[in-house]
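A.B. asks: Sequence first, then the predicted structure, then my questions.
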Amino acid sequence: MSKALQQHLARRKQGVAAGIYSVCSAHPWVIRAAAEQAVEDGSLLLVEATSNQVNQFGGYTGMRPAAFRDFVLEIVKTAGLEPAKLVLGGDHLGPNPWRKQPAVEAMALAETMVAEYVAAGFTKIHLDASMACGDDATHPSDEVVAQRAARLCVAAEAARGAGDAPVYVIGTEVPVPGGATHAVHELPATSTAAAEHTLAVHKWVFEEQLSGVWERVIALVVQPGVEFDHDAVVDYDAAKASELVGWLQALPEAIVFEAHSTDYQRPQAYVELVRDGFAILKVGPALTFAMREALEALEDIESQLAGDSRSGLSAAIEETMLREPAEWLPYYASPAAEQKLLRRYSYSDRVRYYWGRPEIAAAVERLVANLAEVNIRESMLSRYLPLQYVRLRAGRISGDSVSLIVDHVRDVLREYAAACRA
C-alpha cells in the first residue's frame, strides 16, 4: 500500500490538503479504534511500530515484525477494514535500541531490523540514524546521519519482496519518542536552512548509493514547534513555521513534512498543520492516555455497582509500576509524591508499557467481566463518559465496556481524521 500512500500525499501538488495520521501503538483496543475510524471514513489506515516495540529480538511487545503484522491484520479484518487499506510502517528504525553500543555494532543490528521489517511487508519506513551511538564523540552531523540512513536503506531494498516498493522518511531533527522528559514552554520550528541542508545531503548520498530510490522518499521529519511534557503542551503556532512552510511549497519534489509528538494539540492545530504541509501526523501516547481515562472511569462505575468483587485495576497498576520501575523511573525525576501523580497522569503516559503485564491484564479482564454482569445506568455513563453517553443514546455505539473504551479512544482519532480529510 505504499503506492497508495504516496499517491494520496502527492495530491498536495495539485492543491489538495491531503494528510494522514500515523497510529503508533501496539494495544489491540487502540488499533481496533483506528480501524473502525478508517472504516467510517473510507480512508487508508497507517499503523506504525517503533524500533523499541518491535524488532528482531521482540522489543518490549515480544513481537518481531511478521508477528506484529499478523496481529494488526487480524484486528483490522475483525473491524471490517479491507487489508488493502492498511499501511504498515516502521518508526525510528535505526540504531536507537542499541545506541549505547559502538556505531559499527549498533548499525549492524539496525540493518538486520530494517530488513526484517521490509521482508514482513512494512512499506512506510522511517530511517532514523539521528542519535549518537556509544563511540560517537559528538552528535552525528547531517552527513554522518545521511550515510547511516543510506546504509539502512540499502538493507531495506535488499529485503524487498514482489509487492509495493517501500517509501521512506528521513530527517535529522527527530524528537525523542514519547514526549519531552523536562518542562517545555516554547519550542522553535526547524530552521529553513537546517531543513534545506538535511534534504540536500540525503539526496546527494541516496542518489550516489541507491539508484532510483530517491523518488520514493516521501517525507522529511522536522520540528513544527509542537511538543508535550508531563503536564503541558506546546501548541502549534503557524507564524513560527511560515518560512519553513514556504520553502516546502517551493520544492519541486512531492515531499511532505512528518510531524512527531503531535499528541494533545487542539483540533484546529491539526487542520493548520496539514494545511501547512505537516501531512503525516504521528500520534501515540494520547491514544493510550484516552484508553486509561476510560478504564479508570469504568473502574469508578465498577466500585459502585460490583459489590466486593472488584478488579483492583488502579492498585494493580501502581503495584506493578513500583515493582518494575525501569519503564518510567528514568523519565519521572521528581519527588515521590510527584512521581505518583506522573505515573497516573503524565502526558507521556509511561503506563502504556505495562498493559501487557500479567497482573494488570488480569485486572482489566476482571473489570470487563464485572461490568458485563451489571447494568451501567445511562445516568452514570453521562457523568463518567459523557460523549459515549450521547452516542449510546443515539444508537451509534454498543454499551459494553470495551466498545465504550474504544469509542473514547476514537475521540482522539476523530480530531486527526477531521484534519486529514481531503
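C.D. replies: Looks like it arrived, so ask away. Every value quoted in this text rests on a predicted model; they were computed, and no experiment measured them.

A.B. asks: Could you use CA atoms for every contact and neighbour count after this?
C.D. replies: Noted.

A.B. asks: can you give me how far stretch 147-159 is from the chain middle?
C.D. replies: 23 Å (Cα atoms, centre = their mean, to the nearest Å).

A.B. asks: what's the answer for stretch 100-118, then?
C.D. replies: Centroid separation between stretch 100-118 and its chain, computed with Cα atoms, centre = their mean, is 21 Å.

A.B. asks: The stretch 201-350 of the chain: helices as residue ranges?
C.D. replies: Assigned by DSSP state H, counting those that start in this stretch, the stretch 201-350 of the chain shows helices spanning 242-250, 267-275, 285-305, 313-323, 336-345.

A.B. asks: Indicate which one of those helices is closest to Val368.
C.D. replies: Judged by Cα to Cα, the one of the helices of the stretch 201-350 of the chain that comes nearest to Val368 is helix 285-305, at 8.8 Å.

A.B. asks: what does the longest strand seen in the chain contact?
C.D. replies: Of all the segments assigned as strand in the chain under DSSP state E, the longest by residue count is strand 86-93. With contacts defined as Cα atoms under 8 Å, 6 or more residues apart in numbering, strand 86-93 is touched by 1-2, 5, 44-51, 69, 110, 113-114, 117, 121-129.

A.B. asks: this is the other structure I want to compare:
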Amino acid sequence: MQPILDMVMRHKAGEPIGLTSVCSAHPLVIEATLRHALATGQSITLVEATSNQVNQDGGYTGMVPADFRDFVRAIADRVGFPLDRLVLGGDHLGPNAWTALPAAEAMAKAEVLVADYVRAGFRKIHLDCSMSCADDPVPLPETTIADRAARLARACEDAFTGDADDAPVYVIGTEVPVPGGAAEDLEELAVTTPEAAIATVDMHRDLFRDRGLSAAWDRVIATVVQPGVEFDHDKVVEYRPDRATALSRAIEPVDHLVFEAHSTDYQTAAGLAALVRDHFAILKVGPGVTFALREALWALDAIEAELVAPERRAGLRRVTLERMHAEPKNWRKYYHESGDALDLQLQYSLSDRIRYYWPDPAIANAQETLFANLREVKLPLALVSQYLPLAYLAARDGRASFDPAELVMAHVGATLDAYHGACHPNV
C-alpha cells in the first residue's frame, strides 16, 4: 500500500502532513467524504469499517467485508471517484465482537475476520486484541495482546495474494476508553507515557519477528496511543500539546512509525493541526461526522415543518426517537437519564449512539420521504441560511446545490474541512 507508506515516510522526513481516516458506514457520510476529497484534490482517501460494523456475521450494518467494499465502490463509481485514490481500512480488528466467547473461540473468529477483510481488498488493518474474552483476566496482559496481534497479522499475510506493492499496512495498539467515545463522564485523561508507547512497539516487533513476520513488520505504519483527547456525552477533552511533548518526541527515532490518534472527533481545527504536527499523523473520525449528519437531518426536519402540511410531513426526528425507544439495545448501557433528559441524550450526545439506527427501515423511509417532500418545494434561501448556514454558504458558492441530500453532505463536509486543513497545512 505504497501511497500510505509514502505519506508516513514524508512525515518522518519532516513534512507536517497527515491522513484522515473516516470511519462510517452511512452512505451520505461516505459520499460526502469522497466528494470532499475530489474537491480538495486529496491523493489518498481512507474509509474504514469497524469490526462491530462489518464482520463475517454481518455486524450491525448487516454487511460482510466484501459487501462493504462493494458498497463504498458503488458510491465512488456514482460520484466519479478514482478507485486508485481510495483505500479501505479495518478498525479495531480482533475479537471485539465476540468477547462473550472463550478466547480460543473468539480468536478463531478474529482470524477469519481479518482474512476476510484482506481478501476483500482492505489494505489498512488495525490489529486490536486489547479486549478480554470470557475466560481472560481483566485487564489483559500486554504480552497476550501483542501475541494475539501477531497471530492476526499472520492470518492477514496468509490471506493476501496480490502484488507486493499492494500488501496491507498495519496499525498496532489501542486507546482507552473504548472505541466510539467514553461511556462515563470525563474530566482529564492520562496521556500515554513515552515508555509505555515504546514498550508496545518493541514487544510487537519482537513477536512479529518470532512468528516470521519481519516483512509485515516493515509495513507497520503506526501505533495507537492516548494523546489526551476524548469526548463523552457532552464534553470534549481538548488536545494540549504541552502534555504530550515527551510522547510526541518518543516516536521520532522509531523507523517507519507514526502515531494514530483515535477519538479526535470534535477537536478544534487548531487542535487537529497540532496533533498532526506532533506526529499523531493519522486522525480517526467517526461520531464527529455522523453527529454532523444528524445535525443536518434535524435541520431539514425543521425546514419541513415550516413548508409542508402536517399530514404530509415525514417526521424524521419523531420517527427516529420512537424507534430508539422501541429498540434500546444500542444505547441502554450508555444513557441513564429518563423522560425529556433521556430524549436529549438520545439526540444530542456527542457519543452519537443514534448512528446505529439510521439503517432502521422506518427511519430510512422517513428520511426518503423528507428528501422527497423538500424536493417538491423551492427551499427559501432564508430558511436554509437559518437552519444550515454552513451548507447555505457552500450552495451560494457553487460547491453544492440546494438539493436536501447535497445540503446534508455540504454540512458534513464542513467537519471534514478541519481535518483536511490539519493533514495538508501547506495546500
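C.D. replies: Alright, I've got the coordinates. Please read these numbers as outputs of a predicted model, since none were measured by experiment.

A.B. asks: hmm, back to that, what's the closest of the helices of the stretch 201-350 of the first structure to Ala155 of the first structure?
C.D. replies: Closest to Ala155 of the first structure of the helices of the stretch 201-350 of the first structure, according to Cα to Cα: helix 242-250, at 28.7 Å.

A.B. asks: So which bits of that closest one are buried?
C.D. replies: Within helix 242-250 of the first structure, the residues scored as buried using 16 or more other Cα atoms under 10 Å are 244-245, 248-249.

A.B. asks: Check those and tell me the two furthest apart.
C.D. replies: Leu244 and Gln249 (8.8 Å).

A.B. asks: got a list of what the counterpart of Ala294 of the first structure in the second structure touches?
C.D. replies: In the second structure, the position corresponding to Ala294 of the first structure is occupied by Ala296, as judged by TM-score structural alignment. For Ala296 of the second structure, the set of contacting residues under the criterion of Cα under 8 Å, 6+ apart consists of 388, 407-408, 411-412.

A.B. asks: and the contacts of strand 86-93 of the first structure, which are buried?
C.D. replies: Using 16+ other Cα under 10 Å, the buried members of the contacts of strand 86-93 of the first structure are 1-2, 5, 44-51, 69, 110, 113-114, 117, 121-129.

A.B. asks: quick one: which of those residues sit in helices?
C.D. replies: Among these, the members found in helices (DSSP state H) are 2, 5, 69, 110, 113-114, 117.

A.B. asks: ok, of these, which one's closest to Arg377 of the first structure?
C.D. replies: Minimum separation from Arg377 of the first structure among those (Cα to Cα) is found for Arg69, which lies at 38.6 Å.

A.B. asks: can you tell me which residues contact the closest one?
C.D. replies: Counting by Cα under 8 Å, 6+ apart, Arg69 of the first structure touches 88, 120-122.

A.B. asks: Tell me the one of those nearest Gln268 of the first structure?
C.D. replies: Nearest to Gln268 of the first structure, judged by Cα to Cα, of the contacts of Arg69 of the first structure is Leu88 at 27.1 Å.

A.B. asks: what about the closest one, how many residues close to it?
C.D. replies: For Leu88 of the first structure, the neighbour count with other Cα atoms under 10 Å is 28.

A.B. asks: residues in contact with Met1 of the second structure?
C.D. replies: Met1 of the second structure touches 123, 165-169, counting by Cα under 8 Å, 6+ apart.

A.B. asks: out of those residues, which are buried?
C.D. replies: For the contacts of Met1 of the second structure, a neighbour count by 16+ other Cα under 10 Å gives the buried set as 123, 167-169.

A.B. asks: Just the ones of the residues you listed in strands?
C.D. replies: Using DSSP E to define strands, the subset of those located there is Val169.

A.B. asks: Reformat the buried ones among the contacts of Met1 of the second structure as JSON lines; add distance to Gly228 of the second structure.
C.D. replies: Formatted as JSON lines, those follow (distance: Cα to Cα, whole Å):
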{"residue": "Arg123", "distance to Gly228 of the second structure": "28"}
{"residue": "Ala167", "distance to Gly228 of the second structure": "32"}
{"residue": "Pro168", "distance to Gly228 of the second structure": "29"}
{"residue": "Val169", "distance to Gly228 of the second structure": "25"}
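
A.B. asks: From the buried ones among the contacts of Met1 of the second structure, pick the one nearest Cys156 of the second structure.
C.D. replies: Of all these, the one with the least separation from Cys156 of the second structure (Cα to Cα) is Pro168, at 8.0 Å.

A.B. asks: ok, now how distant is His26 of the second structure from Gly339 of the second structure?
C.D. replies: Counting by Cα to Cα, to the nearest Å, the gap from His26 of the second structure to Gly339 of the second structure is 29 Å.

A.B. asks: What's the match for Tyr406 of the second structure in the first structure?
C.D. replies: Careful, residue 406 of the second structure is Glu and not Tyr. Glu406 of the second structure maps onto Ser403 in the first structure, with residues paired by TM-score structural alignment.
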